[in-house]
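>>> Attaching a predicted model along with its sequence, questions to come.
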Amino acid sequence: MNKHLISMTLGMALAVAGVQAQNTTLSPKAQLAADTKAATTRYESDKALCADETSTKARLQCRRDAKAEYDAAIAAAKARTAAATAPLNGGTAVSARAATPACADCGTVAAVAVKEEAGKGGPVGMIAGGVGGALLGRQIGGGTGKDIATIAGAAGGAYAGKKIEEKMTSHQVWTVTVDYPNNIKRSFQFDKDPGFKVGDPVRNSGNSVVRQ
């Protein structure tokens, strides 16, 4: 691993540890200022390390990586501040969780599976297959032999017709498993691709779920 990447990884770990330690003593505004200062210091340190790279291409990539880490740190700090405070009447700031009630019908997609569901053969396929088999059986043998061939052909044709109908009516089924609060898990089935992926936030809608 390059030296600047090692620095960025260690710097990010130290910044997270610092944020966790400071959260109990600093106000959201002061915490944002502290996080911004830490990110800026780390960014300047990473840029200095980039100068040690042996090629122009490597130095440019190093600076891009350092800037990406800096931008991510600043965005995370702002997100934490926004989540920690929310304006109420009179401009008083309170916890965002306290201001927003939990959604009991909301969850997160935990798994998406698709499988081939076998179709069901009905009387239509059996009748059609039986008639076709009987006609074919009538062409074989004569007398009693022809009657036996007709019966055998009808039986075989009915079975074949049933299997053909099962194949024609088979279809795919998507099963979406959703995790809810309090360790509740439910599964929902769709006859076409619902477009969900693991991690998507969803909410109940009737007997199904939709994206939040």
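Received, thanks. None of the values given here were measured: they were computed from a predicted structure. Numbers count the residues shown, from 1 in each chain.
>>> Every contact and neighbour count from this point should use C-alpha atoms.
Will do.
>>> Could you give me the buried positions within the top helix by length along the chain?
Longest helix in the chain by number of residues (criterion: DSSP state H): helix 56-84. Buried positions in helix 56-84, judged by neighbour count with 16 or more other Cα atoms under 10 Å: 59, 62-63, 65-67, 69-70, 73-74, 77-78, 81-82, 84.
>>> all helices in the protein, in order from the N-terminus.
3-22, 28-50, 56-84, 96-99, 123-138, 144-168.
>>> and the third one, what other elements does it pack with?
What that stands for is helix 56-84. Helix 56-84 sits against helix 3-22, helix 28-50, helix 96-99, with contacts defined as 3 or more Cα pairs under 8 Å, 6 or more residues apart in numbering; DSSP states H and E.
>>> Including mean neighbour count and distance to Val178, could the ones you listed go into JSON lines?
Formatted as JSON lines, the helices and strands packed on helix 56-84 follow (neighbours: other Cα atoms under 10 Å; distance: least, Cα to Cα, whole Å):
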{"stretch": "helix 3-22", "mean neighbour count": "15", "distance to Val178": "30"}
{"stretch": "helix 28-50", "mean neighbour count": "18", "distance to Val178": "33"}
{"stretch": "helix 96-99", "mean neighbour count": "12", "distance to Val178": "22"}
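>>> What's the separation between the residue of the chain most remote from its centre and Gly156?
Most distant residue from the mean C-alpha position of the chain: Gly143, 66.5 Å away (Cα atoms, centre = their mean). As judged by Cα to Cα, to the nearest Å, Gly143 and Gly156 stand 20 Å apart.
>>> With Lys57 instead?
With distances taken as Cα to Cα, Lys57 is found 73 Å from Gly156.
>>> now swap in Gly141 and tell me
In terms of Cα to Cα, Gly141 sits 17 Å off from Gly156.
>>> With Glu69 instead?
Distance of Glu69 to Gly156, computed by Cα to Cα: 70 Å.
>>> then this one, side by side with the first:
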Amino acid sequence: MKKQFLTALGLVSALTAMSSQAANQDPAYASASREAAARYAEDKKLCGEEPNASARMQCLRDAKTVYNNAVAAAKQASASRAPVPQNGKQPVCADCGRVAQVTVSEREGEGSAIGVIAGGVAGALLGNQVGGGTGRDLATIAGAAGGAMAGHKIEQKVKTSKVWNVVVQYDNGNRRTFVFDHDPGLHNGDQVVNQGNSIVRR
């Protein structure tokens, strides 16, 4: 009988350890499990005071049933508090997606006043070489205007740069295009996630 009593005590210790592990998952479940374990420990002491072995064993069995029921109720309550994804599916990551397309194009640079002035001066000098009198004046003005326009266009071409356009298909169905002024090293099918106003591989 003493051996059976010690076995029951070992079972109590194991159940208490299990409740402690579960405590890390849900604070309310942890509290309920600790209360059940404390109550079971008190019942165990009372069972030890029973006058005969048969009564002690029956007392321990009853105490164990009460403990198991308390832990089961706490577990059920914990499960009801856990968030359940809709339709049984994992929640969709709104910032996660895959690269759907990568294209390289040229972005025309912006002309500045320097290009306009330089072109205008060069055009005026060339126009000034044409004709004489009023004709020369008109040629100078026309050369300045044409040179300014040409200088602006030339500067735009000189400042033209490559850009990488990366189209991302998000897990939630949205699409978005990101523009890089350098090669981001991404390819079709790469998994990416938003990082600030850009994306990185995940």
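Great, that's in hand. For clarity, every value in this text was computed on a predicted model and none was experimentally measured.
>>> hang on, the earlier thing: for Lys185 of structure 1, find the nearest of the helices of structure 1.
helix 96-99 (23.0 Å; Cα to Cα).
>>> so what does that closest one touch, helix or strand wise?
Right, helix 96-99 of structure 1 is packed against helix 56-84 by 3+ Cα pairs under 8 Å, 6+ apart.
>>> Provide the aligned range in structure 2 for the helix it packs on.
Under TM-score structural alignment, helix 56-84 of structure 1 corresponds to no residues of structure 2.
>>> Show me what Gly121 of structure 1 aligns to in structure 2.
Aligned by TM-score structural alignment, Gly121 of structure 1 pairs with Gly111 of structure 2.
>>> Correct me if wrong: that match contacts Thr160.
No. Assessed by Cα atoms under 8 Å, Gly111 of structure 2 is found out of contact with Thr160, at 10.2 Å.
>>> Just want to know which of those two has more residues nearby.
Remark: of Gly111 of structure 2 and Thr160, Gly111 carries more neighbours, 17 against 14, as counted by other Cα atoms under 10 Å.
>>> ok now do that one, which residues does it touch?
Taking Cα atoms under 8 Å, 6 or more residues apart in numbering as the criterion, Gly111 of structure 2 is in contact with His152, Lys153, Glu155, Gln156.
>>> Output those residues as JSON lines; include the columns distance to Arg98 of structure 2.
Formatted as JSON lines, those follow (distance: Cα to Cα, whole Å):
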{"residue": "His152", "distance to Arg98 of structure 2": "40"}
{"residue": "Lys153", "distance to Arg98 of structure 2": "38"}
{"residue": "Glu155", "distance to Arg98 of structure 2": "38"}
{"residue": "Gln156", "distance to Arg98 of structure 2": "34"}
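>>> Among these, which one has the most neighbours?
Each of the contacts of Gly111 of structure 2 was scored for neighbours by other Cα under 10 Å, and His152 scores highest at 22 neighbours.
>>> ok, that residue - contacts?
Contact analysis of His152 of structure 2 by Cα under 8 Å, 6+ apart lists Gly111, Ser112, Ala113, Gly115, Val116, Gly119.
>>> quick one: which of those has the most company?
Scoring those on neighbours with other Cα under 10 Å, the highest-scoring entry is Gly119 at 25 neighbours.
>>> So which of Gly141 and Gly156 of structure 1 has more stuff around it?
For Gly141 of structure 1 and Gly156, the more surrounded residue by other Cα under 10 Å is Gly156, and the numbers stand at 19 against 13.
>>> that older thread, which neighbours do Gly111 and Thr160 of structure 2 have in common?
Common neighbours of Gly111 of structure 2 and Thr160, using Cα under 8 Å, 6+ apart, do not exist here.
>>> which residues are contacting the longest strand along structure 1?
Ranked by residue count under DSSP state E, the longest strand found in structure 1 is strand 106-117. Contacts to strand 106-117 of structure 1, defined as Cα under 8 Å, 6+ apart, come from residues 170-181, 196-204, 212.
>>> and it, how far out from the chain's middle?
Distance of strand 106-117 of structure 1 from the chain centroid (Cα atoms, centre = their mean, to the nearest Å) equals 8 Å.
>>> By how much does that strand deviate from structure 2 on average?
Strand 106-117 of structure 1, aligned to structure 2 and superposed, deviates on average by 1.0 Å (mean Cα distance after the TM-score superposition for structure 1).
>>> And whatever residue of structure 1 lines up with Gly135 of structure 2, how far from Ile151 of structure 1?
Aligned counterpart of Gly135 of structure 2 in structure 1: Gly145 (TM-score structural alignment). Noted for Gly145 of structure 1: a distance of 10 Å to Ile151 of structure 1, by Cα to Cα.
>>> So Gly153 of structure 1 versus Asp35 of structure 1, what's the distance?
Note on Gly153 of structure 1: its distance to Asp35 of structure 1, by Cα to Cα, is 82 Å.
>>> Thanks a lot, catch you later.
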